[in-house]
Every structure is written in structure tokens, then in C-alpha cells.
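**Q** Have a look at this fold, sequence not included:
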């Protein structure tokens, strides 16, 4: 029986971090990994966003899908990362992505849709569509965070390309550039990094295209300038630094599924009853909590069953892991 979770209450930005810090850009930027982020913001933000004197983004809409869990600190979120394009260690992305320049940035759209083509990032960042969504993140490695993302609905973005009836899946691809992403110089994964969703998953209300976090632009180590966030799936499904979206009739091959198909399925939904072959998924370590605190129970679909359980009715969740 699916675990039913009620819609979660909103959280005010002022409750996430002290308001004085949240609004004071200088204090806020002291917590970033690269002071050059301010320069990046000035060059990639559209004109309406540059006019904001207190934050990288204008006032953001709040989402009814936001979690009420305690939000992780900016330091937690930006210094403990998996982003193999910048190294395999948790600290590597925050060290090695400092000089990554995500500008200019475009996204190629291809496949089974009416409006294929190349689009500038600015084509998608509209002030009236930006919102804050506070989502849980559950890593397949057995740890979790809660992150206040800034962005817009994936479904709203995809509808603009007018996918046709043959579009059964959506494939996403990360930038492949060894000179800008030094981790790609090693064959630790199949490059470029690719991920995919079934079309009905992609059109669900939860998937989110993030262009920022904590009210500001997205740091390099977190997937700048634009990444996917799918909160009911393990974190590796939320692909970073996206340069291509392709609508397909057949299920796309994804990087971790190609690398270790017996360990990483195409769906990769958070499921405490389906263990990884090398460790249990029943519990998770909450990043930022004292080491002596016990791990907490992992929820089916990471606590988002009410919104997504219907997508998998009739499916064997152990077979389609």
C-alpha cells in the first residue's frame, strides 16, 4: 500500500535563514565558494534581475509543494556535492568549479516536438514564473538534505516545445567540455552525463528546473546555470548543467544505468524496501545533524507519494527500480 503524505505547508524565507543575512547580499556572498559569483550573476541575469539591489532574483512566489523540514545551511548545500564533472570527492565540486563560466548558455531542444531548436537560457527565466520550492533531496548513497531551490516548473517549460504523440520520454544531457569540467578528463562515467524521465513523470507538477538556491543564482557546484530537480527520485536523476533536451519514443539510456545496470535502474524512485545491492536504503543520514543523532527512516517516494504514486500503479517497484 502506498504511503500517503499530505500536501506540505509553506515556509517563509525569513524562517530558513536570518532575514538580515538573507537580504544582505554582501554577508550572503561570504558564504559562497567563489567571490566571482557576483560577476557571473551580473553577466547571466536578465536586465530585470540585475535591477535587484538586495538579491539575485526579484520577490519569489512560494510553492504549496514546499517541505516543512528544516532547511540545510548554505554551506552544507554548496560544499557537500556529487558532481563528477568536477571530481568524485564530496568537496571536489566546490573547489574545482570555481572558474567554471556558465555564460553564454543555450539549450538545444530536439526529437518528437514541434518547436525544436536552440534556445538561450534567458528565454526561460521569466520573473512571473520564478518561485521558491523547498524540496527534500535523498541521495542513493544514503544521505539527505533539504534545499530551497529557485526556478520554474519543468512541465511548463516542456509544453512550450509542443511534444507530439510519439514523445514517450524526455532525455536530458549535461555539458561535455573537458577544458571547463576537469572531471570529464577521467573515464569514471560515460560522458556526457545523460538522464531521462517518462513523459508523464516529466509533466507531473513536482519536477523543477532550478536556476538558483537560497534566493540567489545557482552556484557552479550545484549545477549552474540550470539543473533538473526531481524530489521523489534519488539525487543522481536530477541532472546538472543541462545543454540538451530531447523528446524520444524509446526509453533513453542514462549514465548510471549504463555504468551499473544492476545497481541503478531507469526509474530510481526513492524506495526503502528496495535496497542497493551493497547497502540498505531503509534509513538515511541527515547532513548537518550531529554525528551522534540516529539515522531517520526513509519514506517511499521521499515523502511525495500523494503527488506521484499514481504514476506507478500496477508496476512492480522491485523490478522497475
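**A** All right, it came through fine. Everything numeric here is computed off the predicted structure, so don't read it as measured data.
**Q** hey, let's count contacts and neighbours off CA atoms from now on
**A** OK.
**Q** Can you give me the end-to-end span of stretch 254-266?
**A** When the termini of stretch 254-266 are compared using CA to CA, to the nearest Å, they are 7 Å apart.
**Q** neighbouring contacts of that stretch?
**A** 189-191, 193-196, 276-277, 320-321 (CA atoms under 8 Å, 6 or more residues apart in numbering).
**Q** And the residues you listed, which of them are buried?
**A** Taking 16 or more other CA atoms under 10 Å as the criterion, what is buried in the contacts of stretch 254-266 is 191, 193-196, 276, 321.
**Q** Next up, a structure to set beside the first:
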């Protein structure tokens, strides 16, 4: 399969024609990294990235990590011009930059129903998640179905940072710096057949780890999400293996997750265990649970109520502010063309 090129989306580049070499001219949708975290944490993160190959990660994160997590030492070897223009500035929220989100909130206020429906308790129960030797089953309309070892995948994928807004269907939002690589790169590596039109993602199924899967056994586990192939190949679609300069915490979707910033957060599936290429749109977890409330697309749309919430406004975590929600979460310039007849 030839690499997909969407000519309607400008190529991300740190150096634009006519500029001095090494000068970064950000695209209109980039959020300044210094607005996402306090400066002292931002600087500490840079030191962390530079030293990943020298110090054990568990000492930084305060929990036991799988052995392969030493792999992101490559993050400290990424040249400055590899850093992506990651997060959408796009239309400004109430005329200002997005409000910084502290990691203490984004790592302690989580939806991960496999473990519990209590956001404040997910980070405790999720520590049972075992990510050593994590494998992803690649299947469906693909030239070579196989088991993909995440450790091997990370060895061959250059890492970059992207700062994206996250909009939950429950009408709250956050701004998060992710580490990882474009989903497009993974799709091209897996080499789907020309007949493939959709990508189906599936997380793990293990009630021994995840009490929510055991307690609510009647729900259609494992969690399933999907994208149309051209959505998966869009520049913004991202595979994250870290955040705030360190590997993902279990509660945030370790060891590998999807980030699709123009869609409601439930589309960004955590702890991916299978990727399947299909001809027809897959039925997602929430479509199975409540087909009248959830559709396949789940694009952020402030003018249309979604699930059981009105979507015109959102609460920004950690600020007490309520701001107007933007179409496609502020990324319309990059993705609206995907949905034009």
C-alpha cells in the first residue's frame, strides 16, 4: 500500500521556505509547550528526556514499570527539529490560549471503565495492568496478519511530542503533551490491503486485572473503537506511548493508546491489544451499549447534543472556567474536509 498523502493538509515542518535554518515557524494550530505545564516542570521534562537512557524510570514515576519502558530513552536522542508541531491552536478558546492542565489532574481524573466508573479511583486499580511483553494482534484486511511486539515497534518508530486538547463527551477538557508517533506511520507499516476502508482497535480482555470487566460482565468487553482509514491517515491522528515526558501511566492507557483530538475522548482507545483492518465500519463499544446515543463518528460538535450531554460549553480541568466548545475541538482547519460530501 502506498503511503497516503492528503494534499489538503499542509505538511508539518519546523522550517518553512524563506526562513532561516533552524528557526521554528509554528503552524496556526500549535499550542506553545510552555502554556501546557508550569515552566519549572517543562524544564524538568526536558532534563528527563535527555537522561532517560541513564536513570531507571520507575524512580521517576513511583510505580513498577515493565522492563521495555527503558526503550523511550530514544526520546532523549531525538534532535530538536524532530519535535512535531503538535497541538492545535486553531480557533482560540474565548480569544486566549488553552489553560494549562496539571499532570496531577490528568493522571488522577480518568475514565477507564475496565477498572471502575469512579474517576478518582481508576489510578489505583489500574496499577494491576501488566504491560510487560505487550503484544498487538494485527488482523483482517492486511497483507501479513501477525503479532506485533510493542517493544520492537518502539525501537523502529522515531518519537515526537504533540500537545493536544482533549475534549470529553462529559463536557470537560484538558490540554496534554503526548509522546509517540503518527498513526499514519503505523498504518503504512502494517500495510493494509487496498480493500481496507476502516481500522478497528480493541483493548485487552482480562477480568483478573480489570474488575470492571468482571463486575459488569454483561457489557460488550473488550472495548472497541474504530476510524475510517482516511481519518487514521490524517496528520493529527496519533499513537501515544508517553505523556509529560515519561511513559504512559496505566490509568492513561499504557503501554500504547490512540489520540484523536478532534473527536470526543472515548474514541481515543487505551491499551491497544488488537488492530484490524475492515471493509465495513466496525461497531464500537458505545454503539453496542447505546446505539441511539452514540454514532460511529463522534466528532466534537457544539451545536448537537451528544449522548446525554449538551455540548456547547466545556469545563476546563483545574481552572474553574467554562468556555465555548469549538467545532472539531478547534481542529476544523485540519479535518473538516474529511467530512465534506
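**A** Alright, I've got the coordinates. Small disclaimer: the values here were computed from a predicted structure and weren't measured.
**Q** rewinding a little: TSV for the contacts of stretch 254-266 of structure 1, including secondary structure?
**A** As requested, those are exported to TSV (DSSP: H, G, I helix; E, B strand; the rest coil):
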residue	secondary structure
189	coil
190	coil
191	coil
193	coil
194	strand
195	strand
196	strand
276	strand
277	coil
320	coil
321	coil
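**Q** Now distance to residue 243 of structure 1 too, for those, in a markdown table please.
**A** A markdown table is the format used below for the contacts of stretch 254-266 of structure 1 (distance: CA to CA, whole Å):
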| residue | distance to residue 243 of structure 1 |
| --- | --- |
| 189 | 18 |
| 190 | 16 |
| 191 | 13 |
| 193 | 11 |
| 194 | 10 |
| 195 | 12 |
| 196 | 14 |
| 276 | 30 |
| 277 | 32 |
| 320 | 28 |
| 321 | 27 |
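**Q** From residue 141 of structure 1, how far off is the residue nearest to residue 295 of structure 1 when sequence neighbours are not counted?
**A** Excluding its sequence neighbours, the residue lying closest to residue 295 of structure 1 (CA to CA, 6 or more residues apart in numbering) is residue 285, at 4.9 Å. With the distance defined as CA to CA, residue 285 of structure 1 ends up 9 Å from residue 141 of structure 1.
**Q** neighbour count winner among the two?
**A** For the pair residue 285 of structure 1 and residue 141, the greater number of neighbours falls to residue 285 (20 against 16), based on other CA atoms under 10 Å.
**Q** for the aligned residue in structure 2 for that one, helix, strand, or coil?
**A** Mapped onto structure 2 by TM-score structural alignment, residue 285 of structure 1 lines up with residue 315. Judged by three-state DSSP, the three-state class of residue 315 of structure 2 is strand.
**Q** Tell me who's in contact with residue 315 of structure 2.
**A** Contacts here follow CA under 8 Å, 6+ apart; on that basis residue 315 of structure 2 touches 171-173, 321-323.
**Q** one more time with 10 Å
**A** For residue 315 of structure 2, the contact set (CA atoms under 10 Å, 6 or more residues apart in numbering) comprises 167-168, 170-174, 321-325.
**Q** In strands only, show me those residues.
**A** Assigned to strands by DSSP state E, the following of the contacts of residue 315 of structure 2 qualify: 167, 172-174, 322-324.
**Q** Could you identify the buried members of these?
**A** Neighbour-count burial (16+ other CA under 10 Å) applied to these gives 167, 172-174, 323.
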